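Participant: predicted model, plus sequence, below.
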Amino acid sequence: MQYTHLGRSGVRVSRLCLGTMNFGEMTDEPTSFQILDAAVEVGINFVDTADVYGGPQPPDMEKGFGLSEEIIGRWMAQRGSRNDIVLATKVYQPMGLGPNDRRLSALHIRRACEDSLRRLQTDHIDLYQMHHIDRFTPWEEIWQAMELLVQQGKIIYVGSSNFAGWDIATAQGAASQRHFMGLVTEQSLYNLSSRVVELEVIPACRHYGLGLIPWSPLGGGLLGGVLKKAASGRRAGPAMKEKIEQYRPQLEAYEALCEDLGELPADVGLAWLLHNPVVTAPLVGPRTTEQLTQTLRAAEISLSEDTMRCLDEIWPDPGGEAPQAYAW
């Protein structure tokens, strides 16, 4: 396994990040344990979750809420593997029906962190990520809450998720005024079929030294050989069928290129992300150990300049970076 720095921080993480959104909902606890064991065994030391993962969100909230964190916590307690991983979780999403059970008020950040620590059965979170921008809470309040958690040793680094480029700039400006490190990562939707973050988010990450953690790196399965799977009889859901028809010409060209390369489409899609120097680690969310093993090939693939140009032709970028993409 290859390793890189977590943004501009000194800590090093694996080039693939184990996403655990399926734990507790799509993947049962014994299988989740097997996936975590297999990930550590192959050298993956970066594990991502969120307080909201594992079950239904309000207003349902019947059972399983926060279960992903609980599963990881029990795994660490039983395996004694806390020091083997860089553990990331998130705050923002609704965790109850009350008016203060969500977003990024200092009150909710404090309560949510304590709850995550309890579920994870640990005394600290390595990367505490804001799951979304909060347009109603001032940065002075957010950073004061995060600074206190750092001072208390409950979190080490802070990251963002689903931020716009100007949100990153605003956050870092406010952090700098407080002589605080601020953000070290941004987690965004990014894959060959969804490249809008190349306009402003990626330039902002590069400027401020944030490592990008792409979520949905295969477009929800679109880039995982969906045409070949359909030809073999595997059925796709209505939403995927609609996407397939929308992108059919690109998919045909893409899967043909991958076949010429002798590589699986999923591996090429992940390898393409890893060629971007701003990317720290794509999030992979296997539901089985076999799926996890299949993703490891991506870290070994080196794509030629010709192949990168072909991929750009099949899946065009948004025109470059802003403002050059739409102005001189």
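Facilitator: Done, it's in.
Participant: going forward, measure contacts and count neighbours with C-alpha atoms only.
Facilitator: Fine.
Participant: quick one: residue 171 and residue 138 touch, right?
Facilitator: No: counting by C-alpha atoms under 8 Å, residue 171 sits too far from residue 138 to count as a contact (9.8 Å).
Participant: and the two? which has more neighbours close in?
Facilitator: Comparing residue 171 with residue 138 by neighbour count (other C-alpha atoms under 10 Å), the higher total belongs to residue 171, at 21 against 13.
Participant: report the secondary structure state of the more buried one.
Facilitator: When classified by DSSP: H, G, I helix; E, B strand; the rest coil, residue 171 comes out as helix.
Participant: what about versus this one:
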Amino acid sequence: MNMSKLTPDNKQLVLGTALWGWGIEREQAYQLLEQFLLSGGTMVDTAANYPINKRQEDFGLAVRWIADWVAHNGNSKLALTVKIGSTDNLGSPDVNLAPDDIDRASSILSGQFGSALSCVSIHWDNRSEDDVQGATIAETVEAMSRLERQGLGIGLSGIRHPEVYYKANPSLAQKWAIQVKENFKTHAARTAYEAWFPDAKYLAYGINLGGLKTEATKTNSSMELRNINIPHAFTEKLVEFINAPHEFEPRPTTLNELALAASFVNPALSGIVIGPRNTEQLDSTLGYWKLLQAQADKSKGQKIFNQLFEELPSD
């Protein structure tokens, strides 16, 4: 997938792998990947430190699984984004983002994935614009610029000071594919980036609040693994909308479909990263997405969901 084709008018679903090795076993992961590709999907997102389950022996497990799959399925249409920089999967802010680190990581990834490697993305960067760190960020951006000139897509995710990235090379402002946490509770990350990168490509993750369900949270669920708690009143309001009369079609019947619909009509988003736990969830998501592509009135939907956002209770 050419990252330049990723636009709000050509909104893409991206298969996420954050839970591969953390509630999703290898065979399940391959089933998800193969079913996604057979459905016509191409874009898959991973990170060098997935799964972030605080088990050091699992550092890089998702990348290794995908590399093994690619080695046996070389002719697939996979377009892989790999986020790099994090030095562990413990949730620490430590990164290796010097030019040599980036060049080494991208070289290894190119060797593992060949033409399947579509985009290399910076994953977490808390550095600021002081005399030392600002210069280091400029070097990071220059290394990413070289990758872009070589034909790779470039991305950002979890950047604390996007203004420093912009100032380091304004000519890249439209080139970045930026991943942001965006859902019914927040769009703060995108707002922070848009002040500097108004024309970048934005991909939302966490759209369904970590797997929010109307029923009680199940053991080993995504929400439990990530220790996510959503107030009951918030969930009630979303369920109320699903059951209330409204004019949006195709009508969402689950909270996941509601999140997909809101993301689909959001004109700021070029893609949505999904994280199904099993093939049944993937089937459901893909089926509803096709209905959205065929039936949804984006302009009308945007007005409907803007009103829903205004009515949701705050924390």
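Facilitator: Here it is on my side, so go on. Since the structure is predicted, the reported quantities are computational estimates derived from the model, not experimental observations.
Participant: TM-score them against each other, please.
Facilitator: Once the chains are laid over each other, their TM-score by TM-score structural alignment, normalised by the length of structure 2 reads 0.77; 293 aligned residues with a C-alpha RMSD of 3.6 Å.
Participant: how about the contacts made by the counterpart of residue 74 of structure 1 in structure 2?
Facilitator: Counting by TM-score structural alignment, residue 74 of structure 1 lines up with residue 68 in structure 2. Counting by C-alpha atoms under 8 Å, 6 or more residues apart in numbering, residue 68 of structure 2 touches no other residue.
Participant: residue 78 of structure 1: neighbour count?
Facilitator: Residues within reach of residue 78 of structure 1, counting by other C-alpha under 10 Å, total 10.
Participant: please read the previous query as pertaining to residue 306 of structure 1.
Facilitator: Residue 306 of structure 1: 9 surrounding residues under other C-alpha under 10 Å.
Participant: got it, and residue 281 of structure 1?
Facilitator: Residue 281 of structure 1 has 28 nearby residues by other C-alpha under 10 Å.
Participant: what's the answer for residue 235 of structure 2, then?
Facilitator: Residues contacting residue 235 of structure 2 under the criterion other C-alpha under 10 Å number 16.
Participant: ranges for the strands of structure 2?
Facilitator: Shown for structure 2, the strands assigned by DSSP state E span residues 12-16, 43-47, 79-84, 117-125, 153-159, 176-181, 201-205, 271-274.
Participant: with distance to residue 95 of structure 2 as extra columns, can I get these in TSV?
Facilitator: As requested, the strands of structure 2 are arranged in TSV below (distance: least, C-alpha to C-alpha, whole Å):
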stretch	distance to residue 95 of structure 2
strand 12-16	21
strand 43-47	13
strand 79-84	9
strand 117-125	7
strand 153-159	12
strand 176-181	18
strand 201-205	21
strand 271-274	23
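Participant: what's the closest non-adjacent residue to residue 75 of structure 1?
Facilitator: In this structure, residue 75 of structure 1 finds its nearest non-sequential neighbour in residue 33, 6.2 Å apart by C-alpha to C-alpha, 6 or more residues apart in numbering.
Participant: in contact with the alignment partner in structure 1 of residue 159 of structure 2, which residues?
Facilitator: With TM-score structural alignment as the criterion, the equivalent of residue 159 of structure 2 in structure 1 is residue 163. Listed by C-alpha under 8 Å, 6+ apart, the contact set of residue 163 of structure 1 reads 132-133, 186, 188, 201.
Participant: now which residue in structure 2 aligns to residue 221 of structure 1?
Facilitator: Counting by TM-score structural alignment, residue 221 of structure 1 lines up with residue 211 in structure 2.
Participant: could you do residue 25 of structure 1 as well?
Facilitator: Counting by TM-score structural alignment, residue 25 of structure 1 lines up with residue 22 in structure 2.
Participant: my guess is its match contacts residue 58, does it?
Facilitator: No: the pair residue 22 of structure 2 and residue 58 does not pass the contact test of C-alpha under 8 Å, sitting 9.0 Å apart.
Participant: now do the shared contacts for these two.
Facilitator: When contacts are counted by C-alpha under 8 Å, 6+ apart, residue 22 of structure 2 and residue 58 have residue 51 as shared neighbours.
Participant: residue contacts, the residue nearest to residue 75 of structure 1?
Facilitator: Neighbouring residues of residue 33 of structure 1 by C-alpha under 8 Å, 6+ apart: 71-72, 75.
Participant: can you report how many residues neighbour the match of residue 221 of structure 1?
Facilitator: Using other C-alpha under 10 Å as the criterion, residue 211 of structure 2 is surrounded by 18 other residues.
Participant: so where do the helices sit in structure 2?
Facilitator: Shown for structure 2, the helices assigned by DSSP state H span residues 26-38, 61-72, 99-113, 131-149, 162-168, 188-194, 222-225, 232-243, 255-264, 279-295, 298-311.
Participant: what packs against the last one?
Facilitator: In terms of contacts (3 or more C-alpha pairs under 8 Å, 6 or more residues apart in numbering; DSSP states H and E), helix 298-311 of structure 2 is packed against helix 255-264.
Participant: the helix it packs on vs strand 12-16, what angle?
Facilitator: Relative orientation of helix 255-264 of structure 2 and strand 12-16, computed by axes from the mean of the first three to the mean of the last three C-alpha atoms, to 10 degrees: 130 degrees.
Participant: tell me the residues of structure 1 aligned with helix 255-264 of structure 2.
Facilitator: Here helix 255-264 of structure 2 aligns to structure 1 at residues 265-274, judged by TM-score structural alignment.
Participant: that stretch vs structure 2, mean deviation?
Facilitator: Taking mean C-alpha distance after the TM-score superposition for structure 1, the mean distance separating stretch 265-274 of structure 1 from the aligned residues in structure 2 is 1.5 Å.
Participant: list the contacts of the closest residue in space to residue 84 of structure 1 that isn't next to it in sequence.
Facilitator: Once flanking residues are discounted, residue 84 of structure 1 sits nearest to residue 45: 6.2 Å by C-alpha to C-alpha, 6+ apart. Contact partners of residue 45 of structure 1, counting by C-alpha under 8 Å, 6+ apart, are 13-14, 17, 39, 84-86.
Participant: next, see which of those residues are matched by contacts in structure 2.
Facilitator: Contacts conserved in structure 2 for these, using both residues aligned by TM-score structural alignment, their matches' C-alpha atoms under 8 Å: 17, 39, 84-86.
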